[in-house]
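Trainee: coords please:
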Amino acid sequence: MAHLAEALEPGLADSLVAAIEKGQWVPVGGWWVESDLNVPSGESLVRQGLYGQRYFERRFGRRSQVAWTPDCFGYPWTIPQILKDAGLDYFVTQKIRWNDSTEFPHNAFYWEGRDGTRVLTYNPYGYEHNLDPSRLAAERLEDWERTGSNHQLVLYGVGDHGGGPTIEMLRRAEDLRRVPTFPAMVYDRPLEALQAVRSSEPPPGYPVWQDELYLEYHRGTYTTQARTKWRNRRSEAMLQTAEALATVASSPYPRDQLEHAWRLVLFNQFHDILPGSGIREVYEDAEVFFDSAWAIIDSVTLASFRDLRSRMDTRGSRQPIVVFNPLGWSRGGSFSLPAAGDSIRLSASDVPVVAARHDVQG
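Mentor: Next comes the predicted model:
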């Protein structure tokens, strides 16, 4: 959002930065967008944190310590390690409360990844609390019974598509703050609130969750809008190939071009684009973003191939063919060549001569 404002409405972006400096606006998240977490590759999720945190540091003068993903459609078991490596020490989501079958048992807990990395995670009672006193009291009691902590994080406001708190909510909060028998209420920033949750951890410790956070609600997120999912996966593979080729080429590394291509792809991984929950116009725009990214990737890849070809010794070959493996390990596989007559003979170092015949069926 901030990057788009900077590009489209510079005055608005400057106002946002001024509000952050005054403490009126608190940037959280640290990712390029609130990405879908099920479909993208691990490398893409790492880039979400890399480019997001770099932007936070450049534009806001700080990095986020709080991963803020209240609306993603489920969370794989690899996320704690990725968050920690991006400098994100806390994780907030409320989406898992949307389960239609199994009630998630924890509010405050440590989410432990497959590698043993732990992130303090908080699962509040929704992201659009109206601060109704009866609801607050019931939730405070349940939170105490579940966690044993005397600190609870409440996300109040209109929430999804609606913005922040209404005047009525603020008045209600002020009224409740003056009631001596009601639990104390404090306006706080996410980081400070989560630090308070950590500091009030009871002696037995918060529970540890060792699994994915599977959302039993939104279905079809692996299948809907299949073309967008296919283009995303192709983009991820193409970017990896382009980066590997550009690394071994002798020309200057096209960092700005590749980063721009990555950002276009990362934007299309937004949690209401890639899962398939957007309207038609969303996917029309996504096609434009993919087209722009692919044009950059193709340009970088072709330039790198030309550079590598110019430095290869292909003497003694009738028609040299270069096959490049962009991965960091050996691999097997197949590749295709345009037909050159009825038959073809291929030879390579340490590989026996292979003969093939081209029939009328191709």
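Trainee: CA only for contacts and neighbour counts going forward, please
Mentor: Fine.
Trainee: The closest residue to residue 26 other than its chain neighbours in helix, strand or coil?
Mentor: The spatially closest residue to residue 26, leaving aside those adjacent along the chain, is residue 20, at 5.9 Å (CA to CA, 6 or more residues apart in numbering). Under DSSP: H, G, I helix; E, B strand; the rest coil, the three-state class of residue 20 is helix.
Trainee: Counting neighbours, what do you get for residue 20?
Mentor: 15 (other CA atoms under 10 Å).
Trainee: and the gap between it and residue 75?
Mentor: 29 Å (CA to CA, to the nearest Å).
Trainee: still on that earlier bit, my read: the residue nearest to residue 26 touches residue 14, true?
Mentor: No. Contact criterion CA atoms under 8 Å: residue 20 and residue 14 do not qualify, at 9.9 Å.
Trainee: same for the strand or helix carrying residue 11, what does it pack against?
Mentor: Using DSSP states H and E, residue 11 sits in helix 10-22. Judged by 3 or more CA pairs under 8 Å, 6 or more residues apart in numbering; DSSP states H and E, the packing partners of helix 10-22 are helix 2-8.
Trainee: one more to line up against the first:
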Amino acid sequence: MSDLRVHLVPSFHYDVEYLLAEGPYLEICFQNLLEAHRLLSTYPQYTFRVEQTYLLERFLQEYPSLSDDLRRFARQGRLEVASGMYTMADLNMPSGESIVRQLVVGKRLCGRLLGVEPFVLDAGDCTGHPAQMPQIARICGYRYYTFQRAVDNVGRKCEIIWRGIDGTEVPTYWLAVIGYAGWYDVGRDDVRVLEELLGRLNEHCLSPEGILSHGGDFKYPYERGIEVLSRWNEERETKIIYSTYGRALEAIDFSGAPVEECEWNPDRQGCYSSRIRVKQGNRECEGLLFCAEAVSALARWLLRVPPDEDGLLRAWKLTFINQFHDIIWGTVCDEAYRHALERIGRVRMICEGIIEDRLRLPAGDGEERRVVAFNPLPWPRRCWLEVPVGMPSPEDEVVGPSGSPCPAVLSGDKLSWRAELPPCGYSSFILRRVGKPETRGDGSFKVKFVETDSGYAPEVTTPLYHVEFSPGGTIASLRDLRSGKEFVDPERPAFNVLCLQSDRGDLWQYYEGPLHDGGPQGFAQDLIYDPYPSGPSFTSNGKRIYLDVIDNRDGPQAEFGVEEESEWRLVLRISGSLVRRFPSFREFWNEGIRVDWSQRVVFYRDDPTVEFRLETHHVAGRWYRLRAAFFTDIR
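Mentor: Now for the predicted structure:
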């Protein structure tokens, strides 16, 4: 251990929202940063790392008088920002574009606030690290990568050359000793704690330089440690210096580090479905932002309308906050969850306002009712559009850009038509009233109900498919009439299965129970093999069920109805319930479960697409999770 020089990096881990909402956490962090500023001003050897750019931005909004001091500390190399992301986002659920934006916006903001840009991408508390991160890091100007969780082997060395899927390599450092926390005030003898930590660190180091973090969750900067380090360095050969991640990584020798072509995933799989509305909202926000930016670019090019750059950046920042790891995982308190949904609503308002404003211009102000449809994708799209129509005299004809009528369906107060949209462009459609009756089928679709031993279900024939449903609402057969190909797996004959599984885990973990995050394995990969369950799972003595399973393959009987039939498409509405009752008096503690569901299935005359939209409604019960499955024989 005497040959090791240890870079001690003071910091604290900051959660935007987690067990508390944002406001109380910010006040804690402001006090921490004020103390860090005092220590940086008092001790010339002291250093400090701010983890996320968002916190730095909020701090300087409240304490602008400290801006010059922080810029000076940054120029001296004593203050750094790492990861440099706007917030420390989860790296698995946001899109690649979002991760790039997090890095680019965070990096530029650091440059504006401190006069220096980060070059260390620290993903210390992220539960997984996709194989494309080396490429993304390099593209965004980062030279190093550090991480803590989801390591494959807790006995490995810290130094790694991580090779991404495109061959890009980035020197990577695994924070082996208590991750981003390292040494902090634990009410014990400091010297003894340091001896223990450095002994562990020495086992993981290839280079004579090592990194030990100095902080923890919201930990107040530790002034007493400055004197402890001074005495340590006077009395011992192993030296400990105050440093930053960047300074340490520049000193570490990576020449002997192994090259790893992999990804480190996953840890805490349960968080990928907890509070699912946050995940769905994130994807919606990403799509809206992509569309709003594309519409803005088109309006600027064609109409000389400048983009709302401030509005778009505000929407991106709100999305970045929701991508903070604990928030998008759903492992937050109820108040923080409500805040996340509010941010989604704000992004929706900003982006829809931008999109509507830009598309209103090509729509014009004529007397005719005109609809403009925009395709943000770089390839042409063929799709069905749907709008509410005017009442009491609804429009019932759609004229396309070429002046020819489009195939249209009037059903109730909605008008749908098939549209051809150009890549990254728009098409304009005129809605007219010509007095046609409500659209009916022309015989292109045939629906008949068949009685079976277990109930009744429809058989559907379209110009493209023959489809057989089961009484429980699943598709038992989907056969292509042109090729004869059967898409449903004959060994498990069911599409669109809804499955209910008991789940005694928590917001982080799957079925096995609440998270216990202790010991050296706490940062390791936690891959749980989770195939579709074939039936209940029992304890080792075979007497107790610990994982219960029901689905709608064998009932109960679903309700079927034809919602719409025209010459162009057929829409079926299917509904039912999943019910688990516990009648035994010995299970009085386990309440019954009921989940109502409704599904809309759409078939088209000349388009092979089959659309499914499933909605569920919780009625009673707890300790369960839902999954949908499509058993196909496509290999």
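Trainee: on that earlier part again, what sits against the aligned residue in the second structure for the residue nearest to residue 26 of the first structure?
Mentor: In the second structure, the residue paired with residue 20 of the first structure is residue 74, using TM-score structural alignment. Taking CA atoms under 8 Å, 6 or more residues apart in numbering, we find residue 74 of the second structure in contact with 80, 114, 115, 116.
Trainee: Recalculate using a threshold of 7 Å.
Mentor: 80, 114, 116 (CA atoms under 7 Å, 6 or more residues apart in numbering).
Trainee: excluding its backbone neighbours, what's nearest residue 263 of the second structure?
Mentor: Spatially, and ignoring its direct neighbours in sequence, residue 263 of the second structure is nearest to residue 131 (4.5 Å; CA to CA, 6+ apart).
Trainee: What about the one you found, how many residues nearby?
Mentor: By the criterion of other CA under 10 Å, residue 131 of the second structure has 18 neighbours.
Trainee: And for residue 8 of the first structure?
Mentor: When neighbours are counted by other CA under 10 Å, residue 8 of the first structure registers 11.
Trainee: Surely residue 612 of the second structure touches residue 598?
Mentor: No. With contact defined as CA atoms under 7 Å, residue 612 of the second structure does not reach residue 598; the gap is 10.5 Å.
Trainee: Between those two, point out the one with more neighbours.
Mentor: Taking neighbours as other CA under 10 Å, residue 612 of the second structure and residue 598 compare with residue 598 leading, 17 against 12.
Trainee: And for that one, nearest residue in space, chain neighbours not counted?
Mentor: residue 575 (4.2 Å).
Trainee: Look up how far residue 613 of the second structure lies from that neighbour.
Mentor: Going from residue 575 of the second structure to residue 613 of the second structure by CA to CA gives 12 Å.
Trainee: who's more crowded, the two?
Mentor: Using other CA under 10 Å as the criterion, residue 575 of the second structure and residue 613 rank with residue 575 on top: 19 against 11.
Trainee: Give me the mean deviation of stretch 287-303 of the first structure from the second structure.
Mentor: By mean CA distance after the TM-score superposition for the first structure, the fitted stretch 287-303 of the first structure averages 1.8 Å away from its aligned residues in the second structure.
Trainee: mind listing the strands for the first structure?
Mentor: Taking DSSP state E as the criterion, the first structure carries its strands at 66-68, 90-92, 108-112, 118-122, 208-209, 343-348, 351-357.
Trainee: so the third one aligns onto which residues of the second structure?
Mentor: Correspondence between strand 108-112 of the first structure and the second structure is established over residues 159-163, with TM-score structural alignment as the criterion.
Trainee: how much does the matching stretch stray from the first structure?
Mentor: Mean deviation for stretch 159-163 of the second structure: 1.1 Å (mean CA distance after the TM-score superposition for the first structure).
Trainee: Can you give the contact residues for that stretch?
Mentor: Residues outside stretch 159-163 of the second structure that contact it (CA under 7 Å, 6+ apart): 134, 169-174, 206, 254, 257-261.
Trainee: just stretch 248-264 of the first structure next, same as before
Mentor: 246, 247, 289, 290, 293, 296, 304, 307, 308.
Trainee: Give the buried residues for that stretch.
Mentor: The neighbour-count check on stretch 248-264 of the first structure (16 or more other CA atoms under 10 Å) flags 249, 253, 258, 261, 262, 263, 264 as buried.
Trainee: The third one pairs with which position in the second structure?
Mentor: Yep, that's residue 258 of the first structure we're talking about. Checking TM-score structural alignment: residue 258 of the first structure goes with residue 312.
Trainee: residue in the second structure matching residue 134 of the first structure?
Mentor: Match for residue 134 of the first structure (TM-score structural alignment): residue 196.
Trainee: on that earlier part again, so can I have JSON lines of the strands of the first structure showing mean neighbour count and distance to residue 238 of the first structure?
Mentor: Converted to JSON lines, those look like this (neighbours: other CA atoms under 10 Å; distance: least, CA to CA, whole Å):
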{"stretch": "strand 66-68", "mean neighbour count": "23", "distance to residue 238 of the first structure": "28"}
{"stretch": "strand 90-92", "mean neighbour count": "23", "distance to residue 238 of the first structure": "31"}
{"stretch": "strand 108-112", "mean neighbour count": "24", "distance to residue 238 of the first structure": "32"}
{"stretch": "strand 118-122", "mean neighbour count": "23", "distance to residue 238 of the first structure": "32"}
{"stretch": "strand 208-209", "mean neighbour count": "16", "distance to residue 238 of the first structure": "35"}
{"stretch": "strand 343-348", "mean neighbour count": "11", "distance to residue 238 of the first structure": "26"}
{"stretch": "strand 351-357", "mean neighbour count": "10", "distance to residue 238 of the first structure": "27"}
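Trainee: Since that was my last question, I'll sign off now.
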